[in-house]
Structures are given as structure tokens and as C-alpha cells.
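1. task: produce atomic coordinates for the following.
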Amino acid sequence: MNRDQIKEQLKELFPHLKEKEAQVLADMGEDISVLVTRVLDNNISPPEFYLNELVRTNYPRTKISHSYNYPEVFRDKCTINMHIDVKGLRARATLLNNEAYELTKKAIGHTIKGARYHFSIEAEAKRKLAKEINRDAILVLMRKIVEDTGPVDLHGFTVEEAIAFMDDLLYFKKFTEIQLITGQKYNSSRIRPAMQEWFEINKFMCTEEGPCLLGKKKAFWLLEKDSRHRK
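-> As a prediction, this is how the structure comes out:
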């Protein structure tokens, strides 16, 4: 495919692209899939070089690193205890949160200031411990997903955990298509619509297939659709 053909295909896929932008992309000499990703990431302009950068080459460069929500999950050397009882930890965390809720109710209804303070401090300590326990549990599930090559099973995740993890996973694996297991609609009333929204925000086409959601980057879906149409 020559540069003119690449330019025209990009303009078909992205009608908002200006003629100059499409030409700049085509002149980069990169694969069409790479160029599509550039447009999706709003990375259209070629890198700029300034004279002072060309002359001075020994100055220290600031390395910009991604801030993971769950950095332990993505380390080369796993430091997570993979043998813990995830369900048991979740149950303990739920119990602690319930106890914290009851203590908070006591604090609100008590007439003595010292007692209110005592109950509030105790409730906060239980909530903090529950949060730590929940994190230990979810790290195990996340690490298993990272090490596996199959569908991403989100059973056992809260909505907040699933969204944060998917943000991390997208940056780590840079996937263009993925299969999520969320369970049937009546069993996943919160997490399924949350993942459908996540796909939309991150520019994925999303289709339902039983207990699974299938996501594919919109640009690649359009490329496949265009290819089938041409045949």
C-alpha cells in the first residue's frame, strides 16, 4: 500500500482528519495499524527537534513513568502471596466493614463527645484494615489474569477495582481486543454496564456474548469491516 492509498484510507476511517494531517501520517512510513493508533491517541504531529537539543546530547533526561493503580501486579518478580484464601479474606473484610458501620452509628447517636470520638476512631481503624485485606485479596486475582493469556475473568471484583485494573492492563498489554467474563446480566448488574462504559470511554467497540463482553478498538473494527466490504 503506497502513501496515497494510506492517506485515503485514513481519511475514510477518520473524516475529521485534515488533508495536511493525513498527509503527515502517511509520510511517516509506518504500518496502517500504527497510524490508526496514533490518531486514536491524538498523536498525529511528528516529533519536533530543536537546535539546542541536537547540540547538547549529554544532559539528563526526565523519564516519565506510568503510575499504576496496582503496581505489585505488573512487576517482573511477583511479591504477592498467591496462596492466600481470597474468599476468606473478602468475607473478613465484609465483616470488618459491617462492624465499622455499626460503630459509626453508635458514634452518631451518642451524647458524650469522648465516646463519639472513641467509636469513630475504632470504626476508621476497622475500615482501614478491611481496605488492606481487600487489596491483598484482589491482587491475587489480578496477578492470575496478567499471567494468563485467556479471557479476563472479573468475578470477585468490585466495580471500582475492575475499572482501575482495566486501566492498568490496557497500559501494560496495549491490547486492541479483549474478552471479559462478567457473568450473565442478572448476575452482574453493576460490573457489566460499568465495563461497557469503560469500553466506550477507551474507544472500543463492545458486543455481548452470553456471560462475556467482547471489546475491539474501534479503528481496527472499522478496518476489518472495510476489508470485508471490499471483498
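2. C-alpha from now on. contacts and neighbour counts both.
-> Fine.
3. quick one: the helices in this protein?
-> Using DSSP state H, the helices found in the chain span residues 3-13, 19-27, 32-40, 51-55, 86-109, 113-147, 159-173, 191-201, 218-230.
4. quick one: closest of these to C212.
-> Distances from C212 to each of those were compared using C-alpha to C-alpha; the minimum, 9.0 Å, belongs to helix 191-201.
5. and H229, how far from D136?
-> If you measure H229 against D136 using C-alpha to C-alpha, to the nearest Å, the figure is 49 Å.
6. which of these two has more neighbours?
-> In terms of neighbours (other C-alpha atoms under 10 Å), D136 is the more surrounded of H229 and D136; the figures are 19 against 8.
7. and the more buried one, what does it touch?
-> With contact taken as C-alpha atoms under 8 Å, 6 or more residues apart in numbering, D136 is in contact with no other residue.
8. ok, I6 touching I32?
-> Yes - shown here, I6 and I32 form a contact pair, counting by C-alpha atoms under 8 Å, at 6.9 Å.
9. of those two, who's got more company?
-> Under the neighbour definition other C-alpha under 10 Å, I6 and I32 were set side by side, and I6 has more, 21 against 18.
10. the more buried one - nearest residue in space that isn't next to it in sequence?
-> Leaving aside its chain neighbours, I6 sits nearest to A26 (5.8 Å; criterion: C-alpha to C-alpha, 6 or more residues apart in numbering).
11. now do the same contact list for the one you found.
-> By C-alpha under 8 Å, 6+ apart, the contact list for A26 reads R3, D4, I6, K7, L35.
12. state the distance from it to E12.
-> Note on A26: its distance to E12, by C-alpha to C-alpha, is 13 Å.
13. let's see this one next to it:
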Amino acid sequence: MAWKQVGRPQHFHSSNERMTERSQKEVFLGGEGDAWYGRNEQHLRQPGPDIVLDTLEEMRIAPKSVLEIGCADGYRVAQICERFGGTGFGIEPSSKAVADGRSRYPSLSLEVGTADILPFADGQFDLVIFGFCLYLVDPRLHLRCVAEADRVLGEGGLLVIYDFIEPAPYYNEYAHRPGIRSHKMEFSRFFLASPGYRLLRRNMALSERGIAKPDQSVGVDVLVKNYATAFPPNPFV
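-> Alright, predicted model coming up:
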């Protein structure tokens, strides 16, 4: 049976589904990023223990060049460069966070932007970090973000994904802005679908009782990029 499309299909959307492809991105660039930074600014100035830093120390990772996507004011990148050396870069939708970061950490290179368009060269970094931001990305931009992170990460480099780690994808309404959604899943799956990436370590953040709460499973995945050995010679000949 042949399929035939007559005209354009009609779609019916709820109020939360009227978002255009770029609208969630535009909301964060247009003010919600600054609002997030305002709610968290004091905490960021005294961040306390950091699971990303702890993981890097456990693995004895000393990057020469590091990029954090969703870097806020760059506090984590600054600590990485202070502890391990190297040069630090960051991209963040909050212009206020970037302005504060440039003032507080003048050695860093911070830019206003989002994960789907990274203003950096191919293979520029040996460490790329998603800093608890993928859950706020519109799913229609997920693959663009994956492609951009892969593009700027050099061969043999490490990718750190700090975010929710949930066994099945789902969404919650974003508490701070109507019409925005928080999307949760195991984001490493995007990269591990390629044999060019391999999971090296997963560290889960535990609650006070030592277990992860439902809908609050947060952790760090560390992946290594290696396309050179991703496809070995044909084993069947």
C-alpha cells in the first residue's frame, strides 16, 4: 500500500506544547538564565564539595584545555585550572553570570551562548564538561549539542556529563517559568550509541541517607573519545 499525504497535517497543542524549536533556548538567553544565576549566585560563591572536581581528582585527570558548557560564572572551570593547570573556557546563557565571571576570573575565556552552537575550533579541548545543563535543553536541540561537543573535543579527550541520570526519558514542568520543561534521561546514551565513545566511570551523588531519590538521581559520567579504534578490521575474514 502506498502512502499519500494530502496537504499539511493539522496539529493540536496544549499551552505547554506551543513552544517553537528555539523558544526554550531564547527564554534562557533572554532572561531566565540571568534569573537562574540570581537564585544561585550566593551558593556559587561558596559551592562546597563538587562531584565533578572529586571525580577528576579520583581519576587523576589534568587537562591542558577545558571547556564547561553551562559554566555559570566559571567557578568550576577556575577551580579545575587552579588544581590541575591548563587553560579554561566556558559558555553560559546568562550574560550576568558571564560578566561576573570575567571580573572574578580574568584568566578564563567566558562567552554567552548555548550548547548547540559552540564558538570554538574543532578538537580544541581535551576535556569538555556538560555542567548540569542538558536537562534544560529542548530535546529538538539535543543532537546538535551532541554534535557540537563531539566537534570541539579532541581525539583521546574526555567528556564529563554532570546531570540527572534516569533510566527512562521523561519531563517535569520547570518550576520557575511556565511553558519550560526539565527533560531527564541518561544523557550519555547519545554518545555511547557511537563506538567512538566509551564510558570510563560513573559517580552518583547520594542523598543524606546514602541512596538516590526517585526523580533526583544525579551523577557524573566520564567518557573517552577514540575514533581511531572504534572500528577494528573485519573479524570475519
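14. drop the TM-score for these two in here.
-> Counting by TM-score structural alignment, normalised by the length of structure 1, the TM-score of this superposition works out to 0.29. Behind it: 118 aligned residues with a C-alpha RMSD of 6.0 Å.
15. farthest-apart pair in the contacts of A26 of structure 1, please.
-> D4 and L35 (13.8 Å).
16. of those two, which one has the most company?
-> For D4 of structure 1 and L35, the more surrounded residue by other C-alpha under 10 Å is L35, and the numbers stand at 20 against 13.
17. what is the neighbour count of the closest residue to that one other than its chain neighbours?
-> For L35 of structure 1, the nearest residue in space outside its immediate sequence neighbours is L25; the separation is 6.5 Å by C-alpha to C-alpha, 6+ apart. If you count neighbours by other C-alpha under 10 Å, L25 of structure 1 ends up with 24.
18. check L95 of structure 1 too.
-> A count of neighbours around L95 of structure 1, defined by other C-alpha under 10 Å, yields 14.
19. which of the three states applies to V128 of structure 2?
-> Here V128 of structure 2 takes the strand state, with states given by DSSP: H, G, I helix; E, B strand; the rest coil.
20. how far away is it from R202 of structure 2?
-> Relative to R202 of structure 2, V128 of structure 2 is positioned 16 Å away (C-alpha to C-alpha).
21. more neighbours, these two?
-> Between V128 of structure 2 and R202, V128 has the larger neighbour count (other C-alpha under 10 Å), namely 27 against 16.
22. would you agree the more buried one is in contact with G156?
-> No - applying C-alpha under 8 Å as the test, V128 of structure 2 and G156 come out as separate, 11.7 Å apart.
23. surely Q196 of structure 1 is in contact with M205?
-> No - applying C-alpha under 8 Å, one finds Q196 of structure 1 not in contact with M205, separated by 9.1 Å.
24. tally of neighbours for Q42 of structure 2?
-> Residues contacting Q42 of structure 2 under the criterion other C-alpha under 10 Å number 10.
25. tell me what the strand or helix carrying it is packed against?
-> Taking DSSP states H and E as the definition, one finds Q42 of structure 2 inside helix 33-45. Counting contacts by 3 or more C-alpha pairs under 8 Å, 6 or more residues apart in numbering; DSSP states H and E, helix 33-45 of structure 2 is packed against helix 95-104.
26. for the helix it packs on, packing partners?
-> Under the contact rule (3+ C-alpha pairs under 8 Å, 6+ apart), helix 95-104 of structure 2 is packed against helix 33-45, strand 109-112.
27. now distance to I181 of structure 1 too, for the helices of structure 1, in a markdown table please.
-> What follows is those, written out as a markdown table (distance: least, C-alpha to C-alpha, whole Å):
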| stretch | distance to I181 of structure 1 |
| --- | --- |
| helix 3-13 | 30 |
| helix 19-27 | 36 |
| helix 32-40 | 26 |
| helix 51-55 | 48 |
| helix 86-109 | 18 |
| helix 113-147 | 11 |
| helix 159-173 | 11 |
| helix 191-201 | 9 |
| helix 218-230 | 20 |
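28. quick one, strands of structure 2?
-> In structure 2, the strands defined using DSSP state E lie at 65-69, 87-92, 109-112, 125-131, 153-173, 181-186, 197-205, 218-225.
29. in CSV, list those along with distance to R76 of structure 2.
-> Listed next are the strands of structure 2 as CSV, based on distance: least, C-alpha to C-alpha, whole Å:
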stretch, distance to R76 of structure 2
strand 65-69, 8
strand 87-92, 10
strand 109-112, 12
strand 125-131, 9
strand 153-173, 12
strand 181-186, 22
strand 197-205, 17
strand 218-225, 14
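30. can you say which of those strands is nearest to E58 of structure 2?
-> Smallest distance to E58 of structure 2 across the strands of structure 2 (C-alpha to C-alpha): 10.3 Å, for strand 197-205.
31. what is that closest one packed up against?
-> helix 51-58, helix 188-192, strand 218-225.
32. how about that strand: buried residues?
-> Y197, R198, L199, R202, M204, A205 (16 or more other C-alpha atoms under 10 Å).
33. repeat that for stretch 216-224 of structure 1.
-> For stretch 216-224 of structure 1, burial by neighbour count (16+ other C-alpha under 10 Å) applies to K216, K217, K218, A219, F220, W221, L223.
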